[in-house]
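[1] no sequence for this one, just the structure:
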């Protein structure tokens, strides 16, 4: 297993034109577990990205751009092993005490996905541990720091420019997608049911006087499996959102159609 030193990461960031903090690091447990989890994260990113179809072919045998299936962002739109510190005074390069480490983060405002956090589970982790990680996510989302004008702003906004206010209204709703790879013995659907029940306080909205549920400050919690993604693609209605009774497209699953119509 080879990895870049901090100087190497900095050099690579310069070549790619990306901030050093987005370059990631060595996947957790790669040497101990044969990089199984890291491979699943990579496959998840691949399945969510658009990619050339093998046919038809364009000039010089290259894939025809018109045959590009739908998806979100590009490989460069993703960061992996992203620390989400809940406390501390550092630069956010480590999750620290009470913080989380996001498996992957997507920023693709050009495709209607200003900011999406993704967690990949290989069906080894119990539902309580997954639900506990949601609590760490929420602590990070609610954390504020002072900006250049000495104003208190959400810390995540100092790290990602999620395109400002969008249809998803990311200033209040930061979606988290759970993608299950059935490698272990646990059932993805049963685990999902337990996770939603044990994390209800983090995703359930409250009814307003205008007849819609307000999800301000809550996490839109989504679920799918790699098998379904692989079969139907990322733009199909394959995403379940906690509190809803049928799968939707990614954009619809995160949105709030009743609120948007008012």
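    Looks like it arrived, so ask away. This structure is a prediction, so every number in the text was calculated from the model and none was measured. Numbers count the residues shown, from 1 in each chain.
[2] CA only for contacts and neighbour counts going forward, please
    OK.
[3] Could you count how many residues lie near residue 211?
    10 (other C-alpha atoms under 10 Å).
[4] Could you say which helix or strand holds it?
    Using DSSP states H and E, residue 211 sits in no helix or strand.
[5] Helices of this protein, start to end?
    Ranges of helices within the chain are 6-16, 30-33, 36-48, 127-142, 188-198, 200-203, 226-232, 250-254, 257-261, based on DSSP state H.
[6] what's the closest of these to residue 209?
    Among those, helix 257-261 comes nearest to residue 209, with 11.6 Å by C-alpha to C-alpha.
[7] Second structure for comparison follows:
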């Protein structure tokens, strides 16, 4: 079952650096959001919680449509809809029954039939 994305917005109060806080939080929660890596740069995030974080200062400077949202597990800041979305979902659904990766000698393939209402 997929979890909804958790969006955290930090407001700087006191001497703490929000960038450091976000990095520390990502490290502490890694087991909850890090996916399993497979061949071909494919990752499986079943049962994982997508986490997106930013600071009020960045939102004020760039607005909510700016690329100010780092998602834990992704290397760069993104716009909100990109950060909470899954850009590979459309690609994955457009290629039915093809293998998506391999881990520990096991091969995985996509389900050819997705019930209506799920897409």
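    Looks like it arrived, so ask away. Just so we're clear, the structure is a prediction, and the values are computed from it rather than from any experiment.
[8] got a list of what the residue nearest the centre of structure 2 touches?
    Closest residue to the average C-alpha location of structure 2: residue 50 at 4.7 Å, with C-alpha atoms, centre = their mean. Contacts for residue 50 of structure 2 (C-alpha atoms under 8 Å, 6 or more residues apart in numbering) come out as 3, 4, 5, 6, 33, 71, 72, 84.
[9] What does it correspond to in structure 1?
    Mapped onto structure 1 by TM-score structural alignment, residue 50 of structure 2 lines up with residue 220.
[10] How about residue 76 of structure 2?
    By TM-score structural alignment, residue 76 of structure 2 lines up with residue 246.
[11] Quickly note the distance from its match to residue 222 of structure 1.
    12 Å (C-alpha to C-alpha, to the nearest Å).
[12] any shared contact partners between those two?
    Counting by C-alpha under 8 Å, 6+ apart, the residues touching both residue 246 of structure 1 and residue 222 are residue 240.
[13] neighbour count winner among these two?
    Ranked by neighbour count (other C-alpha under 10 Å), residue 246 of structure 1 and residue 222 place residue 222 first, with 25 against 12.
[14] which residue lines up with residue 9 of structure 2 in structure 1?
    Aligning on TM-score structural alignment places residue 9 of structure 2 opposite residue 179 in structure 1.
[15] Would you mind measuring the gap between the ends of stretch 70-84 of structure 2?
    Separation of the first and last residues of stretch 70-84 of structure 2 by C-alpha to C-alpha is 10 Å.
[16] let me redo that: stretch 61-74 of structure 2
    22 Å.
[17] Check which residues of it are buried.
    Going by neighbour count (16 or more other C-alpha atoms under 10 Å), the buried part of stretch 61-74 of structure 2 is 67, 68, 69, 70, 71, 72.
[18] Of these, which belong to strands?
    Using DSSP state E, the members of the buried residues of stretch 61-74 of structure 2 that fall in strands are 69, 70.
[19] Dump the buried residues of stretch 61-74 of structure 2 into a markdown table; add distance to residue 101 of structure 2 as well.
    Listed next are those as a markdown table, based on distance: C-alpha to C-alpha, whole Å:
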| residue | distance to residue 101 of structure 2 |
| --- | --- |
| 67 | 30 |
| 68 | 31 |
| 69 | 28 |
| 70 | 26 |
| 71 | 23 |
| 72 | 22 |
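[20] Looking at the buried residues of stretch 61-74 of structure 2, spot the one nearest residue 93 of structure 2.
    Of all the buried residues of stretch 61-74 of structure 2, residue 93 of structure 2 sits closest to residue 71, with 22.7 Å by C-alpha to C-alpha.
[21] mind listing what the residue nearest to that closest one when sequence neighbours are not counted touches?
    Distances taken as C-alpha to C-alpha, 6 or more residues apart in numbering put residue 52 closest to residue 71 of structure 2, at 4.2 Å, once the chain neighbours are dropped. When contacts are counted by C-alpha under 8 Å, 6+ apart, residue 52 of structure 2 is found next to 5, 6, 7, 8, 69, 70, 71, 72, 83, 84.
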